[in-house]
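Chemist: no FASTA, just this:
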């Protein structure tokens, strides 16, 4: 049996030209966070990298923009008491500050808590409070503007990853946790910390925003809302996300014309609604006013300085699609206006070659593209659907697995793109599932592996039978583990797992497993650990693929005899389920705990992989290998002519084959 530890250099029958960028693959104009003040919109775009913009709220003109290297998504934007704009990203922990009068963006340094900043809130006495994420140690921090100094407020709730949202009201800073909900109050004068009991305390929810208006505290958890008396914390109103008045996660401040009315977008109808502080009633604004079906990311009142409405106050809202919405409460009109923010490249999240030889891609937090390999150009570049984690193919159709639950969209490449019609939502996998990262097809059926949702363990194998019109979901095929690798042959599905489930909960198991599922019996018929010499404990197994030699090939990551972080490439006899070839490699990285390591078979008989998140090609007979690029690679596929395609950030890269 072959089992080599040292990497041998492969002499490939193919040579490749140098890497060529084919341009940004997935494009959107989208934001996750913003603020509105001084007649401007402030936001960071989704992108690779993100870009900070200051946009004129009335004209949509870009007044300032600057790339934010190291950042891909900006959730946290707030205007401080000094009228400067504070920005927090999701990778570096840096707090940035934009000075509108000088048009200067500066870096204030890394906060002392965590690298991922979810939310920023400003107090009137010159402080900026930050809410952060880190596994098991979600913290909050404060930045003092006058002294230019940070202070770490510590772990908000032990064991909780997320301090997802905060808020400042009066002398208090409030911090909300997830994926198990807790609300804490910090006295901003003496630092005393007090937990505020809620109806959702201890439940599987994440508190995402907090506002204080009119003596009441508004606590958002997703698109549900609690309204509390801020003196007693008595619950005045609870609006569930499934109820008729459900909001989309954002509230406006009270109207300057009627201090009891606050406005929001109704999640269910996309109409403008009001919350009355005096009666605690919700109702549609009068007359009925329709809004775009895009979530609000910021809302504030602005006084018009010139033109026929000079002196009038209008409500300005910024949507996640970077639209401007202007509501005039005097003449009851709504204007939906675009900005001059153009689509930019976002990190590619998924990449597969379709049966038509074209490349199908999804972006991180949005976008879908198709690259025509014969024409050498992008045939489709759309801003939707939402984040595609994995892509599969069956009967000439493409199936996209969307994050945000586990939504499966079906797309016919022979028909024009029209979101909602093509692609359309074919099925939503329930049973607390999320992130469909792996697909396989065979026997006229489609097989999908998913991760459990936030704060949950136990992924699922879902089987779609188009002939019968059925979707069957089998959770806990391996107890408390996620399904990240799939292959099919002769009525059997072969699968691999990850010990990790949704964010916000540690694994309960210590080793990943290989399993066999009998489709006809709808039952698991085997579960085992692949025995690879020198490899001790797998924690991820996937992807899996049948080779031309009839063996089932796979990659696993975990602990080896010589390294605590190592990968193993192995080939298994599918009948005896014994490993007949393997190689242990300690170079590289685990990367994502959910995304499988890709395996793709070339026309040259070679096996191309992303083992260790590196692009390596193996000779399956000898397991000699060759590194094709020295850059980390998460996504890779092969074109019809044998060319290798991979991604770097937003860019699609091609290694042209030279025969």
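Modeler: That came through, no problem. Quantities reported herein were computed from a predicted structural model and do not represent experimental measurements.
Chemist: CA atoms for contacts and neighbours, from now on please.
Modeler: OK.
Chemist: what about stretch 542-562, distance to the chain center?
Modeler: 27 Å (Cα atoms, centre = their mean, to the nearest Å).
Chemist: and that stretch, which residues are buried?
Modeler: 542-547, 551-560 (16 or more other Cα atoms under 10 Å).
Chemist: And the contacts of it?
Modeler: 484-487, 494-497, 534-541, 564-574, 584, 586, 590, 596-601, 605, 611-612 (Cα atoms under 8 Å, 6 or more residues apart in numbering).
Chemist: show me where the stretch 501-650 of the chain has strands.
Modeler: Secondary structure of the stretch 501-650 of the chain by DSSP state E, counting those that start in this stretch: the strands cover 514-518, 523-528, 535-546, 552-560, 566-573, 578-585, 599-601, 607-609, 616-618, 625-627, 636-638, 644-648.
Chemist: CSV please, covering these and showing distance to residue 479.
Modeler: Output for the strands of the stretch 501-650 of the chain, formatted as CSV (distance: least, Cα to Cα, whole Å):
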stretch, distance to residue 479
strand 514-518, 11
strand 523-528, 11
strand 535-546, 14
strand 552-560, 18
strand 566-573, 23
strand 578-585, 22
strand 599-601, 26
strand 607-609, 28
strand 616-618, 32
strand 625-627, 35
strand 636-638, 30
strand 644-648, 34
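Chemist: Quick one: closest of those to residue 54.
Modeler: Of all those, strand 644-648 sits nearest to residue 54, with 27.7 Å by Cα to Cα.
Chemist: residues making contact with that closest one?
Modeler: 347-348, 633-639, 652-657.
Chemist: top of these by neighbour count?
Modeler: residue 348 (33 neighbours; other Cα atoms under 10 Å).
Chemist: Output the contacting helices and strands for the helix or strand harbouring residue 349.
Modeler: Here residue 349 sits within strand 348-353, counting by DSSP states H and E. Helices and strands touching strand 348-353, by 3 or more Cα pairs under 8 Å, 6 or more residues apart in numbering; DSSP states H and E, are strand 359-363, strand 388-394, strand 636-638.
Chemist: Check it against this one:
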């Protein structure tokens, strides 16, 4: 077994046949960050989650880089002025300013961090949940007290910045795991939860009252929350509901043709500014409507919007792009934090694809990087989301994006993107993209939005652009993976769907879909009491499956006799691939690559330390005609040898 670590030069290591070897990580740059063009990181990102503004300074917290960074941005000069790494964590959704200091809540440790821009010191004040806690929201009350909202306990916490005292105000709403959004005024702190409730918490007594209007679009989910002038503003796919803070009534403020309003702020004059998710709209309240005043990046998620003292509108998106709208203008200036070498860094991958011409396509946050190892070059192309999976098609690639569900065709030579449109049908998270060469179709498995169960199979003909979305594959299950065997597609299910709602099916199933007839010909459950299947592969009449729940459970299942041939436990869940008559698996929570079969009584661990994380899985992309595969080792593109 080989433990894989970062190397600065190409190395060759002779190992045993089952041990595998690193054939080479591509060389580092002479100094500083190794950009993709120099074959260092497989993917670079400055994607952000947390955002706060203080005067003319913006503060951002990155995601995907471990540990996350606090990025300081001077809005006037349009420049990154400082970057400081936190002690630990994967990102920080919660970010707010109080008394000139920045307060951050991280995941996956649930740390509360105070960052002082004057001294450049980030100090951990405490931890407000067990391992795995996500601090999703932060807000500052007018008197400077800071509040945080958490998952999975759904709690609201207060912080006294002067003393560093953290106080648990309890679960925001009974049974809810998410205190997802927060806003505060002089008297109350307001928590937006999942399922959707707006809970008013008395800052003095802790008394909680649900002021959520009933029978409105807010019932389907909250996008943002703000408070001011004795009003509470709650955003949704409809627009905004302007609610009396005692819950006695509300005014509807629609936003036409918006997918979701996901960022909201109350301006000093009592007005509202907002961002439209995916549309890129910058919105302002005009009477009782939200009107688009400018266009930001399309396909992106909003992270925040602010009105500066001189009337400039400043907005940021999840990709790390910022938009600046000067007073009296209707077009924005855009900047990308990824252009700053300090802010950008190697990220955990979303996807990887080994192309027939020897190129390697790597999907990340809002970008796809094309590596050409033989030529020693790479190109990074922006896309409108996380490239959850990629399949080679002709001399191009097909990718499905999160969170929009958009399906794109990208030319790896030019970066030109053609959109086939969105999957829609309540789908949000594509999981697997495969190309069925005999029919020319591309098949896409996807999971629905939070609070829904029904996933979809999308059949795309890239030549014509025609797309068919099927919701009848596995009832009340998300679709996580597709294995092709001739004209049959074996499709793996997940009874948890998009999460947030109890499963209705007892165990995850596999659907057998006849591609030529475009119909489901069989459904079966390989194991009982296994809610979530992560990946499947078929080789010589045997289906290999790897489960997410229970994490790491795997099996080899004879399709003819419907019997389990072998089963076992890996370190975690991930993907399974067939290559040159062998079955390999990559699993997180241990970051291992295994040989599963055929003919083995138990899995053989080949490589470890490949550097994934809880929300990504190891990628194994076999090289055609060779017992080698591309992978990401410690976030660097690497070529590993597979046993003969």
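Modeler: Nice, I can see it. Just so we're clear, the structure is a prediction, and the values are computed from it rather than from any experiment.
Chemist: distance of the most centrally placed residue in the second structure from residue 470 of the second structure?
Modeler: When the second structure is reduced to its mean C-alpha position, the nearest residue by Cα atoms, centre = their mean turns out to be residue 386, at 6.6 Å. Distance from residue 386 of the second structure to residue 470 of the second structure, counting by Cα to Cα, to the nearest Å: 23 Å.
Chemist: Check the alignment and tell me where residue 118 of the second structure lands in the first structure.
Modeler: Here residue 118 of the second structure is matched to residue 101 in the first structure, going by TM-score structural alignment.
Chemist: still on that earlier bit, wait, which of the helices and strands packed on strand 348-353 of the first structure is closest to residue 160 of the first structure?
Modeler: That would be strand 388-394 among those, by Cα to Cα, at 25.0 Å.
Chemist: what about burial for the contacts of stretch 542-562 of the first structure, which qualify?
Modeler: For those, buried by 16+ other Cα under 10 Å: 484-487, 494-497, 534-541, 565-572, 574, 584, 586, 590, 596-601, 605, 611-612.
Chemist: Out of the helices and strands packed on strand 348-353 of the first structure, which is closest to residue 155 of the first structure?
Modeler: Among those, strand 388-394 comes nearest to residue 155 of the first structure, with 30.9 Å by Cα to Cα.
Chemist: Run the chain-centre distance for stretch 363-374 of the first structure.
Modeler: Using Cα atoms, centre = their mean, the offset of stretch 363-374 of the first structure from its chain centre is 16 Å.
Chemist: With stretch 116-123 of the second structure instead?
Modeler: 29 Å.
Chemist: How about stretch 573-592 of the second structure?
Modeler: How far stretch 573-592 of the second structure lies from its chain's middle: 22 Å, per Cα atoms, centre = their mean.
Chemist: Same question for stretch 530-544 of the second structure.
Modeler: Relative to the chain's own centre, stretch 530-544 of the second structure is displaced by 24 Å; criterion: Cα atoms, centre = their mean.
Chemist: Contact partners for residue 529 of the second structure?
Modeler: Here residue 529 of the second structure is in contact with 506, 507, 508 (Cα under 8 Å, 6+ apart).
Chemist: Find the residue closest to the second one in space, skipping its chain neighbours.
Modeler: Using Cα to Cα, 6 or more residues apart in numbering and skipping the chain neighbours, the partner closest in space to residue 507 of the second structure is residue 531 (4.6 Å).
Chemist: Could you find the counterpart of residue 576 of the second structure in the first structure?
Modeler: Per TM-score structural alignment, residue 576 of the second structure is aligned with residue 598.
Chemist: unless I'm mixing things up, its match is touching residue 612, no?
Modeler: No. Residue 598 of the first structure is beyond contact range of residue 612, at 10.1 Å (criterion: Cα atoms under 8 Å).
Chemist: Could you pull out the buried residues of stretch 220-237 of the second structure?
Modeler: In stretch 220-237 of the second structure, counting by 16+ other Cα under 10 Å, buried: 220-228, 231-237.
Chemist: how about those residues, which pair is most distant?
Modeler: Maximum distance among those (Cα to Cα): 23.9 Å, for 220 and 228.
Chemist: Residue 268 of the first structure is nearest to which of the strands of the stretch 501-650 of the first structure?
Modeler: strand 644-648 (37.1 Å).
Chemist: how big is the offset of the closest one relative to the second structure?
Modeler: For strand 644-648 of the first structure, the mean distance to aligned residues of the second structure following superposition is 2.9 Å (mean Cα distance after the TM-score superposition for the first structure).
Chemist: Buried residues, that strand. List them.
Modeler: Buried, per 16+ other Cα under 10 Å, within strand 644-648 of the first structure: 644, 645, 646, 647, 648.
Chemist: Cool, thanks, signing off.
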